[in-house]
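> model this:
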Amino acid sequence: MLKEVVRIGIDNHYINISPVEIEQFLLTHPSIAEVAVVGVNNKSGTHWPRAYVILKPGVTGITAEGIEKFVFDTLAYTKRLKGGVVFVDRIQRTAIGKVDRKYYRNLVKDEV
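Okay, here's the model as predicted:
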């Protein structure tokens, strides 16, 4: 079974991180209802984590920068959302309810 990972490059070393771990942490934020994390290409040929976020109904005043800081303050350097945060109305899912990472990879494949 293929596990989804985001490949991060640091000082000529590569590590794989689980997007699910970042998603689970983001879901502890009181304003986040749903989230999908995928890797976005960067100039070094690896990836930066990006979060696609749905806010809970009625939540206002939450910014992408605020969510990035929430991660920055707690998670390891490799798990910071250097690929950014994108607010969406819906998280794409597979027929069995998992985050459709293929959809998101296709969405960002041409970004550098």
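> Please make it C-alpha for all contacts and neighbour counts, starting now.
Noted.
> what are the ranges of the helices in this protein?
Taking DSSP state H as the criterion, the chain contains helices spanning 19-26, 64-72, 101-108.
> Please identify the most buried of these.
helix 19-26 (a mean of 18; mean count of other CA atoms under 10 Å).
> compare with the first, here's sequence two:
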Amino acid sequence: MILDAAAGIGCPVIASITGCDYAVLVTEPTISGISDLRRILEIVNHFEVPYGIILNKWDINPETAEKIEKWSGDRFLGRISYDREVVNSIVNLRPVIVSKSKVKGEIKEIFEKIRESI
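The predicted structure follows:
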């Protein structure tokens, strides 16, 4: 089962992680993204939940993205580029994976890495 938890580290997130077999942590290469990632890692590590890290919109700040990727080490699952087509898919209630978005391939690669990790 895949559960999409709320962003942040509040009670709903903690409840989602409790009893979880694997956590996929999605962050962006921004100051707030790094801060939130550090905080959620404290919770994930506290509950001893294995995890992987995905960089969303990595290309808005490639230097910071590279630092996060290196810091993540073997927990790094992949990068998802910024693409306006994602917004169009959301607005039109159409899954990104069936759109013409360039991120479609990136998401498929990440999905395969997650399948291998669990």
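> Just give the TM-score of the two.
Laid over one another, the chains give 0.32 as their TM-score (TM-score structural alignment, normalised by the length of structure 1), with 75 aligned residues with a CA RMSD of 5.1 Å.
> picking up where we left off before, for Val35 of structure 1, find the nearest of the helices of structure 1.
Val35 of structure 1 lies closest to helix 19-26 among the helices of structure 1, at 6.0 Å (CA to CA).
> what angle sits between that closest one and helix 64-72?
Going by axes from the mean of the first three to the mean of the last three CA atoms, to 10 degrees, helix 19-26 of structure 1 is angled at 110 degrees with respect to helix 64-72.
> Tell me the helices and strands packed up against helix 19-26 of structure 1.
strand 32-41 (3 or more CA pairs under 8 Å, 6 or more residues apart in numbering; DSSP states H and E).
> list the helices and strands the strand it packs on packs on?
strand 6-10, helix 19-26, strand 47-55, helix 101-108.
> Spatially nearest residue to Phe76 of structure 2, not counting backbone neighbours?
Ile53 (4.9 Å; CA to CA, 6 or more residues apart in numbering).
> Hmm, Tyr51 of structure 2 is touching Ala23, no?
Yes: using CA atoms under 8 Å, Tyr51 of structure 2 is in contact with Ala23, at 4.5 Å.
> Next, show the common contact partners of these two.
Taking CA atoms under 8 Å, 6 or more residues apart in numbering as the criterion, Tyr51 of structure 2 and Ala23 both touch Val44.
> quick one on the thing from earlier: between the helices and strands packed on strand 32-41 of structure 1, which one is nearest to Lys69 of structure 1?
helix 19-26 (11.2 Å).
> quick check: angle from the closest one to helix 101-108?
Using the same axes, to 10 degrees: helix 19-26 of structure 1 against helix 101-108 is 90 degrees.
> between helix 19-26 of structure 1 and strand 47-55, how many degrees?
Going by the same axes, to 10 degrees, helix 19-26 of structure 1 makes 40 degrees with strand 47-55.
> and the gap between the residue nearest to Phe76 of structure 2 and Glu116 of structure 2?
In this view, Ile53 of structure 2 and Glu116 of structure 2 are 14 Å apart by CA to CA, to the nearest Å.
> Of the two, give the one with the bigger neighbour count.
Between Ile53 of structure 2 and Glu116, counted using other CA atoms under 10 Å, Ile53 has the larger neighbour count: 23 against 8.
> Which of the three states applies to the more buried one?
Ile53 of structure 2 falls in the strand class when you classify it by DSSP: H, G, I helix; E, B strand; the rest coil.
> Contacts only, for Phe87 of structure 1.
Tyr52, Val53, Ile54, Leu55, Ala64.
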